[in-house]
Each structure stands twice: as structure tokens, then as C-alpha cells.
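Asker: Sequence below, structure please.
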Amino acid sequence: MLIWIAAVLGAIALGLVVRHRIAFLTRVRSCSMSPTLNPGQLLLATRVNRAEAVARGDIVVVTSVELGQMIIKRVIGEPGDLVIIDDHGHIQVNQVPLVEPYVAIPAGPAGAFAVPQGHVLLLGDNRIHSSDSRGWLQPFLPAAAIQGRVVGEALGHSMAQRQQCGDPSRTRHP
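Answerer: Below is the predicted model of the structure:
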């Protein structure tokens, strides 16, 4: 009996260490990353501890103080980058056009963003209807706000649990 209790407590401890130090599961709650990710998808994310652990193009889970919740976005600007978005939604990073096959319709407000050290610039793949760095009061999130990097969909997740985004033109999504 004592062995079983020790095994259960050990498994719980191991699970807590994995969740808080190595990896965690998170569910997509909005259409802001559509068509790449859709509501209902269960994702596996690995923990990150510094800005160098993520790179342009990575999908990350961050804690947004401004929005008051955890959100999922794509890293577009890294520390020190100059990101320019033109009137048609096309992006240049450090004067080099960014190729974005994951964006169905490039759009959104034009702007120039000089990403400060220790921060990142994040955008949703559903550019028309994503609440992201382009419209936040503070467009740059500190690297410390990054909780994890999405590495894939959780195994055993049913396609039936996903919701399609339909016409997202009615609202913006965090």
C-alpha cells in the first residue's frame, strides 16, 4: 500500500514539474490565428525562459497584461528589429520582405515598429481580425511574458473538437 501511495505522489510531482518547467497544454480560444489554428485545438507548448528561445515565425503563448489573459500569437519582430507594415499589410523586417504563407489575407493598419531589446512584436495570422501588437497600447511584449512555444497539436485530439472560424469579419479576437 505504501508503495502505491509513493508511486501516485511521485507521478503527481513529476506532472507538476513537467507542467511548470518543461511543457504544458493550452487550448485555442479564438479565430485570431486562423487558418493556422482554430478554436478548440489543444496544443502542446514547451516552456521558454528567455527571448533567445523564440524566433521570428514561432507561435507563442503569452500572458497579456493589457488583455488580461493568455493568448496565442506569432513572433514577427525580435529584439532590435525594425518592422514595417505597409498599407496593404505586407511586412518588411530590417528592410527584407517577410514571406508569410500562413497569412490568407495580408491586411491591417500600416506602421513602423522598432522592437526594443528584451521584447517581441506579435501578430495573429488572421490579420484582418486579430487583436495584436498593431493595436495594443503597448505594442511590444516583454520576453518574460512568453510562457511557451507551440510545438504541435496534442496527441489524440479529435478533429471533431475543432471549431471552424467561419466569417470572422464581425469582430476582433484576442
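
Asker: from here on, contacts and neighbour counts on C-alpha atoms
Answerer: Will do.

Asker: All the strands of this structure, residue numbers only.
Answerer: 23-27, 42-47, 59-64, 69-77, 82-85, 91-93, 96-97, 111-114, 119-123, 140-142, 146-153 (DSSP state E).

Asker: got a list of contacts for the fifth one?
Answerer: Read that as strand 82-85. 76-77, 91-95, 109-115 (C-alpha atoms under 8 Å, 6 or more residues apart in numbering).

Asker: for the residues you listed, which one is nearest Tyr102?
Answerer: Using C-alpha to C-alpha, Ile76 is the member of the contacts of strand 82-85 that lies nearest Tyr102, at 12.3 Å.

Asker: Please give me every residue in contact with the closest one.
Answerer: Neighbouring residues of Ile76 by C-alpha under 8 Å, 6+ apart: 56-57, 83, 120-123.

Asker: repeat that with 6 Å
Answerer: 56, 121-122 (C-alpha atoms under 6 Å, 6 or more residues apart in numbering).

Asker: Over to Gly68?
Answerer: Gly68 neighbours (C-alpha under 6 Å, 6+ apart): none.

Asker: what comes up buried for stretch 141-148?
Answerer: For stretch 141-148, a neighbour-count test (16 or more other C-alpha atoms under 10 Å) marks 141-143, 145-148 as buried.

Asker: For that stretch, measure first residue to last.
Answerer: Start and end residues of stretch 141-148 are separated by 14 Å (C-alpha to C-alpha, to the nearest Å).

Asker: ok, now stretch 97-106?
Answerer: Using C-alpha to C-alpha, one end of stretch 97-106 lies 13 Å from the other.

Asker: Any idea how far that stretch is from the middle of the chain?
Answerer: Relative to its chain's centre, stretch 97-106 lies at 16 Å (C-alpha atoms, centre = their mean, to the nearest Å).

Asker: Next, the second sequence, to be compared with the first:
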Amino acid sequence: MRWFEIALVALTAVTGLVWLLDRLFFARRRAERAGLLEEKEPVLVDYSRAFFPVLAAVLVLRSFVAEPFRIPSSSMMPSLLIGDFILVNKFAYGLRLPITNTKILEIGEPQRGDVVVFRPPHQPDQDWIKRVVGLPGDTVAYRDNVVYLNGKPLSYRPLGRYVGKGRGADMTGAMLLEEGLPGRPHPVLERDDVPFFIQGEGEWTVPPGHYFVMGDNRDNSEDSRFWQAHFLPESNLRGKAFLIWMNFDRSTGGIGIDFSRIGSGIP
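Answerer: Got it, this is the predicted structure:
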């Protein structure tokens, strides 16, 4: 989506500049040449005047208020499904400039359990989504499918077996659990039918200005456990996911829209 952001900024700047230059210099000259007759406005100026307010409004809303994203993978199942369209709060963690993502105003910081959109350190041109598990200064460990936070294991409440659908049907039969992350219990999936699966076990201490993030689909998520750097820099945050506004998955049959997910919050 970065190409769209660059194109939006460029089009907004070009149309705004054309409109401004015309108002400051060329419109008056046309009026003087025309006298009592109305001289037709150049096509470029006409289009710029029409599109600039729309482009500027979209840019402001998308950059500083809320931005739509689409979930392309199963790493956040069962909380988010393949085909979910979500809205991301762009000012939850501070106002940032488009393209560069430079923070210009401090507002808030991520909390444990927040579902965040970010640009991973090793894939800076992509937008990923995971859940914040470790804050700066925390020690996070993962052993035998259990998350340990500052030396204490999180609680897990069995919720039965998961039944997937659409492109997430391959997760049918996985264990559905509620993970007791302090302040934000949420569902997670674990596979117990793949005994030799590498689970990304280890222990990590989160440095200042960084976060430890994990996917809710624990055996199918490329997250902090597997990154070479392990931690997400605060500067790579894009916003906080807060709403599912649409789900579209053609593999489910019919029109492919799951109306039951429209308007759902994100646990």
C-alpha cells in the first residue's frame, strides 16, 4: 500500500500547486486579456481545482485519522480472518507524516494486547499486523506453547476445537484457548497435531523504544520470535487496529461476504 500513499501525496501536492499558481498569477492575467469576455480555464487547472479538495481530505483522513487495511494471512486467527477489512486508528500512538512515518506529535503509547499495524524492520515496504505482548523493559519467554511475562506464565483457558472456514479452513481442529494477557485476555490458536513444528522458543528482554509482538495463530505467525532483531521499533508503528468493517472471502462460496463480521471489534 505504500505506492498508494506516495501517489496520493504526489497528486495532492501537484493539484494543489497548480491551483495555487493559477490563483496567484495566471487567473488574473486571463481576466485582463479577456476583458468583458470570459476566457475558458485550462483543463489542467479545472481538474486540479476539482480534485485537490477531495485528495486533500482523503490524505488528511488516511494519514491522521483512520486508514483501511486488508488481512492477507492467517497469522492473527481467530481474532482476524483472511479477507477481513479493518480500520486502523492513526493517531492512537501519535501523529505521523505520510510516507516517512515521522512522528510530529506525541499522543499515546501501545499497551499490552493492542493489535497494531506496523512496518517490520526486515520488510520496511510492507504493512504487517500483530499483537503487542511485551513492552519496553519486559522479559518475554515462549516455551511449550506458553508465554511467560517477566517470569510468570500466562493463564490459558480451553475453549474447545476451532472450526475454520474459507481460506482459514486448514486451521480446523486446532486448540482454541483464551490467553490471559494482563488487561487484555484474547483468543489464540495452537496446533497439537504437528509434533515436530519449530515453535520459536526462547527468552527476550525488550529494549527501550521497542515492542515484542506475536500473532494469535501461534504456530503460523512470523513474528518477533523469528525475526533476526526480534523487536519492533516504535518508529515503525502505523496505528492501532480497532474495527472490522468488512469480510470478503470468495472461497466461502456465494457472494463471499460474511455479514456477521461487519462492525465487529477486535479482541
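
Asker: Report the TM-score for the pair.
Answerer: Taking TM-score structural alignment, normalised by the length of structure 1 as the basis, the two superposed chains have a TM-score of 0.79; 160 aligned residues with a C-alpha RMSD of 2.8 Å.

Asker: Per the alignment, Glu203 of structure 2 pairs with which residue of structure 1?
Answerer: Under the alignment (TM-score structural alignment), Glu203 of structure 2 maps onto Ala112 of structure 1.

Asker: Quickly name whichever of the buried residues of stretch 141-148 of structure 1 is closest to Leu44 of structure 1.
Answerer: Using C-alpha to C-alpha, those come closest to Leu44 of structure 1 at Gly148, 9.0 Å.

Asker: Now do the same for that closest one: its match in structure 2.
Answerer: Per TM-score structural alignment, Gly148 of structure 1 is aligned with Gly239.

Asker: Quick check: its match vs Arg131 of structure 2, distance?
Answerer: Remark: distance between Gly239 of structure 2 and Arg131 of structure 2 (C-alpha to C-alpha) = 12 Å.

Asker: Among the buried residues of stretch 141-148 of structure 1, which one lies nearest to Asn38 of structure 1?
Answerer: Using C-alpha to C-alpha, the buried residues of stretch 141-148 of structure 1 come closest to Asn38 of structure 1 at Gly148, 18.3 Å.

Asker: pretty sure the closest one is touching Asn49, no?
Answerer: No: the pair Gly148 of structure 1 / Asn49 is not scored as a contact, 8.4 Å apart, by C-alpha atoms under 6 Å.

Asker: follow-up on the earlier one: from the contacts of Ile76 of structure 1, list the buried ones, please.
Answerer: By neighbour count, with 16+ other C-alpha under 10 Å, the contacts of Ile76 of structure 1 hold 121-122 as buried.

Asker: I'd like the contacts of Ile76 of structure 1 laid out as TSV, including distance to Met159 of structure 1.
Answerer: Listed next are the contacts of Ile76 of structure 1 as TSV, based on distance: C-alpha to C-alpha, whole Å:
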residue	distance to Met159 of structure 1
Arg56	28
Leu121	31
Leu122	27
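
Asker: could you pull out the helices for structure 2?
Answerer: For structure 2, the helices defined by DSSP state H cover 2-21, 27-34, 43-64.

Asker: Find me the equivalent region of the second one in structure 1.
Answerer: With TM-score structural alignment applied, helix 27-34 of structure 2 matches no range in structure 1.

Asker: what's the spacing between that helix and its chain's center?
Answerer: The answer for helix 27-34 of structure 2 is 49 Å, by C-alpha atoms, centre = their mean.

Asker: Can you check what angle separates it from helix 43-64?
Answerer: Here helix 27-34 of structure 2 points in a direction 160 degrees away from that of helix 43-64 (axes from the mean of the first three to the mean of the last three C-alpha atoms, to 10 degrees).

Asker: can you tell me the distance between the two ends of stretch 145-161 of structure 1?
Answerer: Start-to-end span of stretch 145-161 of structure 1 (C-alpha to C-alpha) is 28 Å.

Asker: Tell me the buried residues within the contacts of strand 82-85 of structure 1.
Answerer: Buried residues within the contacts of strand 82-85 of structure 1, counting neighbours by 16+ other C-alpha under 10 Å: 76-77, 91-93, 113-115.

Asker: among these, which two are most distant?
Answerer: Farthest apart among those by C-alpha to C-alpha are Ile91 and Val115. That separation is 14.1 Å.

Asker: returning to that earlier point: I'd like to know which of the contacts of strand 82-85 of structure 1 is nearest to Leu44 of structure 1.
Answerer: Of the contacts of strand 82-85 of structure 1, the one sitting nearest to Leu44 of structure 1 (C-alpha to C-alpha) turns out to be Ile76, at 20.6 Å.

Asker: which residue lines up with that closest one in structure 2?
Answerer: Using TM-score structural alignment, Ile76 of structure 1 pairs with Val133 in structure 2.

Asker: what does Val62 of structure 1 give?
Answerer: Taking TM-score structural alignment, the alignment pairs Val62 of structure 1 with Phe118 from structure 2.

Asker: I'd assumed Lys130 was in contact with its match.
Answerer: No: applying C-alpha under 6 Å, one finds Phe118 of structure 2 not in contact with Lys130, separated by 8.3 Å.

Asker: Looking at these two, which is more packed in?
Answerer: Taking neighbours as other C-alpha atoms under 10 Å, Phe118 of structure 2 and Lys130 compare with Lys130 leading, 24 against 21.

Asker: Return the distance of the more buried one relative to Thr252 of structure 2.
Answerer: Lys130 of structure 2 sits 24 Å away from Thr252 of structure 2, going by C-alpha to C-alpha.

Asker: Look up how far Gly239 of structure 2 lies from the residue nearest to Ile244 of structure 2 when sequence neighbours are not counted.
Answerer: In space, Ile244 of structure 2 comes closest to Ile86 once its chain neighbours are excluded; the distance is 4.4 Å by C-alpha to C-alpha, 6 or more residues apart in numbering. Separation of Ile86 of structure 2 from Gly239 of structure 2 (C-alpha to C-alpha): 12 Å.
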